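K.L.:
Give the three-dimensional model of this entry:
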Amino acid sequence: MQGQGQDGRQGQVALNGGVQFLGDADRILAHTIDMAIDFTSAHLLNQAKMDAAVTGRLDVTGPYHNLLLRGDLSIAPLNMQSDTFLWDGAPQLNIVSSDVNDINQLIAKPFYWPDGNWDVTLLVNNRANLYGQGISAELTGELALTDNLYAPGLSGRFNLVRGSYTGLGRVFALQSGSVQIQNNQLVLDIQGEHVARMSLNNQLQMVPIQLRITGNQDALSLQLSSDTNLDQDELLAQLLFGKIVSDLDVLQAFQLASVVNKLRTGDTGFDPIGATRESFALDSLVVDTETNEEGNLQLNVSAGKYINDYLYLEVEQDVGSEQEFRGSLQFKVTPNTNLELYTQGAGGEFDRNGVELNWSWDY
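P.N.:
Presented below is the predicted three-dimensional model:
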């Protein structure tokens, strides 16, 4: 028996082997199978949120009701995308388990269905890409597919190669971590870092802030830490507003409380600014308030969006004052150097344009 096919994207599947029919009056479908299936960059999975190409050989051998499917398959590339995982930006894997009716149907499967066991190793070497709201990561790892043909067991581990997480208005460089898989359970432990410019002891300093994401798909936690004596609330205030907690105005304090509550419970309550930020897919939305000499309330609204890991677009406008509109595009040249292109003006006339090279050094 021979056969071959193509997937329409230069991938190929070739089948070679045979079936031996045995005249056993005591058994139905008593024939044995000895077959090899070769995959060459075959896109066996091509969906909107997951795309995978397989290369390798799968051997199918044994009696029809006691088959063994064995092989080593390399998956490259493997692209996964999801809409929600962590709040404010990371993907979520939705695991759906079989209900009782499905299990009963498998137990009472028709006699003409084949049966057997899996013994397959799935290798992913530096080509597993995970995308989602805020997360972009490259993974490498190995999965083992075992147990019954209709109730397989899946176990393995993925390690982080590189990646980034955009959240809290900042980009964190993912440095290390792992995702362990055991059937429908995923256990995550991922670490990242963002170097923030903070005012400490009346000095402007570059402070590394560590991010750690731990837990499983049902309960994830996000923790911030640094070498300073600042607690997590203070670090959040610095990341979101560039201020210490005691310097926040009423609106900023309300936003910070919503963020802290969401970190701890997953629920923010009523958060109009957070809802607006998420609706417009912004990375940063900050509202400052102040009172002018006449006692009138003024608002300063700034919104920012990371175009990629190196480009940041920001616009700023005061409401209730005659302050100018300002827009800027910041390019991260090095970890300590930013090139900023800006334009600003009042009354719709952008008459002040320029380029700034900002450099800082932590000492």
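K.L.:
going forward, measure contacts and count neighbours with C-alpha atoms only.
P.N.:
OK.
K.L.:
From the contact counts, what lies against the helix or strand Gln344 falls within?
P.N.:
For Gln344, the host element (DSSP states H and E) is strand 337-346. Under the contact criterion of 3 or more C-alpha pairs under 8 Å, 6 or more residues apart in numbering; DSSP states H and E, the helices and strands touching strand 337-346 comprise strand 325-334, strand 349-359.
K.L.:
for comparison, sequence B:
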Amino acid sequence: QGSARLAGSYGSATQAQVRLDRMNLSVLSAFMPNLGISGQATGSLDYAQASGASFPTADARLTISNFQRTGLAAVSEPVDVVFAGRLLADGGEGRALVRRGQTVVGRMLANLRPLPPGAGSWTERLMSAPLSGGIRYNGPSAVLFSFAALPEQQLTGPIAIAADFSGRVSAPRLNGLIRADNLTYDNETYGTRLSQMQLQARFSNDRLEITRLQARAGDGTVQAQGTVGLAADSGYPVDIRAQLNDARLANSDALAATTSGTIHLTHGRDGGLIQGDLTVPNARYQIIRQGQAEVPELTGIRRRSELRPGRPTDRPAAAPVGLFKLDIRVRADNQLFVSGMGLESEWEMDLRVGGTNAAPTISGGLDLVRGTYSFAGKRFDVNRGIIRFRGGALTDPDINIQATTTTDGITAVINVTGTGQRPQIAFTSTPALPQDEVLSRLLFGTNPENLSATEAIQLASALNSLRGSGGGLNPLGKLRSATGFDRLRVLGGDDATGRGTSLAAGKYLTNDIYVEIVTDARGFTQTQLEIALTRTLSLLTATGSFGGSSGSLRYSRDY
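P.N.:
Reported below is the predicted structural model:
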């Protein structure tokens, strides 16, 4: 694993010496998990400063062998990095080489000349020092991207950079070009992949101008243009516009979504702003609470530091770096699928996202298009679904969902109201029966007083699963993902049509045409077609193999 040695002293004079001997860079994962950097570092660093006000001197020599970054999606090509740098009161320089095998793929040279004594403190002299040099790189982009230290994110593919330095350390000026024709970006958290990425940009003094950025995102595309400021004096201004066209921005087990629309990101001295108008042609969300372990959390516990009263001299906390205000509208006319814990549903959405990226606020809501809910072997039709956000956190909306089923001569209704963090679940029925009797009839077809001890335990377990602590496998969800269907569900038998227990599979042919095929093991087949004529009017047709066809118009509107 190599070794590291440190020696030095601190006081009126400061000295420090660091020696690395084949130190494995994977130790960085202890400070930044999932970084995925590996390689062996050998070298030295010597630092000395006669007093706190004097100009320091430093000398660094570092060699990194087999520098590499590994992730779930890609593994970068190993390279060797050599760096040598020196800082003195009258000037400093740094040189670096990047080798892939025996081929040099990158070079860097930087020189600076600090201002003479009397021009301010040593830090002011250093930041105002004239800068010169340049960088030439033509190799794997993963090497440069690794310096961004972004866990669970990867950038692969060749990239070419040629730029010259000038200006000052606090306000550098660069002139040069960036070119790439086949980059791939992977985000392992959300399953995002941008492939066939083409990048054309140029350095123009104190800013980077992105003239072209284009990539494939699933079956869609992402395009962007804009500028990124490089000078601290001007607050690193940013102005980037992106156009999304059916871009698949998430593709994980829990979330999959495609998006179209525009995003405008700006940043200046007064902070940043992200504006957008997005539509979601297709999205799937898998409720992942099922089967998870529940860990109780103690309440009323506070740290000792939280009990200490604030002092008058305490300074207010600085605003977090990278804080952006949000002004984004997100819409989905349909095909927003939510499943899990027995729920199979489709929604439409109109949301506005405000606040900041650290504390977003949500307003607007979701409305049900269609849905079913399976509970204890019974199938409920979800006939009402309303979710509303009141400008607060995404996790605590108002909920109003109703599902019904008919069994044993009664119509049972499940009502879910309250908020996302405090849902209230209640049973009603027609004719009216007590809640425990409704559930007992659903599960066992009899009154609660007729239940055996085992059945009573099953009744309590069913009530507990409604509170979200139950769960289990979701084979239909896995099968739907594998086959590519938009909706997959099991239907009970229907004596009126001659249908036995059946499997129903549905898919959108276009954004307005939905087709579903129902079949059972006895040869029954029915094709159902829904055509959205307007946002409120739909045409529904059904044709079965045992004879009989039907057609109807459906009008629906939220009030």
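K.L.:
What would you report as the TM-score here?
P.N.:
Taking TM-score structural alignment, normalised by the length of structure 1 as the basis, the two superposed chains have a TM-score of 0.60; 262 aligned residues with a C-alpha RMSD of 4.0 Å.
K.L.:
hmm, back to that, centre of the chain to the strand holding Gln344 of structure 1, how far?
P.N.:
Mean-position distance between strand 337-346 of structure 1 and its chain equals 31 Å (C-alpha atoms, centre = their mean, to the nearest Å).
K.L.:
could you check the angle strand 349-359 makes with that strand?
P.N.:
Angle between the axes of strand 337-346 of structure 1 and strand 349-359 is 160 degrees (criterion: axes from the mean of the first three to the mean of the last three C-alpha atoms, to 10 degrees).
K.L.:
So Ser258 of structure 1: helix, strand or coil?
P.N.:
helix (DSSP: H, G, I helix; E, B strand; the rest coil).
K.L.:
Return the distance of the host helix or strand of Ile517 of structure 2 from the chain's centre.
P.N.:
Secondary-structure assignment from DSSP H and E places Ile517 of structure 2 in strand 513-520. Its chain's C-alpha centre and that of strand 513-520 of structure 2 lie 33 Å apart, by C-alpha atoms, centre = their mean.
K.L.:
same thing with stretch 279-294 of structure 2?
P.N.:
Relative to the mean C-alpha coordinate of its chain, stretch 279-294 of structure 2 is positioned 13 Å out (C-alpha atoms, centre = their mean).
K.L.:
Stretch 431-451 of structure 2: end-to-end distance?
P.N.:
This stretch, stretch 431-451 of structure 2, spans 21 Å end to end (C-alpha to C-alpha, to the nearest Å).
K.L.:
Go through that stretch and list whatever outside residues touch any part of it.
P.N.:
By C-alpha atoms under 8 Å, 6 or more residues apart in numbering, the list of residues contacting stretch 431-451 of structure 2 from outside reads 376-378, 407-408, 410-412, 426-429, 455-456, 459.
K.L.:
Pull out the buried residues from the residues you listed.
P.N.:
Ile410, Thr411, Ala412, Phe427, Thr428, Ser429, Leu459 (16 or more other C-alpha atoms under 10 Å).
K.L.:
measure the counterpart of the second one in structure 1 to Gln252 of structure 1 for me?
P.N.:
So that's Thr411 of structure 2. In structure 1, Thr411 of structure 2 lines up with Pro208, judged by TM-score structural alignment. Counting by C-alpha to C-alpha, the gap from Pro208 of structure 1 to Gln252 of structure 1 is 23 Å.
K.L.:
One more: Phe21 of structure 1?
P.N.:
Counting by C-alpha to C-alpha, the gap between Phe21 of structure 1 and Gln252 of structure 1 amounts to 76 Å.
K.L.:
now swap in Arg162 of structure 1 and tell me
P.N.:
When C-alpha to C-alpha is applied, the distance between Arg162 of structure 1 and Gln252 of structure 1 equals 33 Å.
K.L.:
now Gln255 of structure 1, what's its secondary structure?
P.N.:
helix.
K.L.:
and if you look at Val13 of structure 1?
P.N.:
Secondary structure state of Val13 of structure 1, per three-state DSSP, is strand.
K.L.:
go on, the one 3 residues further on?
P.N.:
Secondary structure of Asn16 of structure 1, reduced to three states by three-state DSSP: strand.
K.L.:
Can you show me the strands along the stretch 201-350 of structure 1?
P.N.:
When assigned using DSSP state E, counting those that start in this stretch, the strands of the stretch 201-350 of structure 1 occupy the ranges 203-216, 219-226, 284-291, 297-306, 311-319, 325-334, 337-346, 349-359.
K.L.:
For Asp115 of structure 1, find the nearest of the ones you listed.
P.N.:
Closest of those to Asp115 of structure 1 is strand 203-216, at 32.7 Å (criterion: C-alpha to C-alpha).
K.L.:
helices or strands up against that closest one?
P.N.:
The criterion is 3+ C-alpha pairs under 8 Å, 6+ apart, and the helices and strands that strand 203-216 of structure 1 contacts are strand 185-200, strand 219-226.
K.L.:
Name the residues that touch the last one?
P.N.:
It refers to strand 219-226 of structure 1. Applying C-alpha under 8 Å, 6+ apart, the set of residues contacting strand 219-226 of structure 1 from outside is 86, 207-215, 231-232, 235-236, 263-264.
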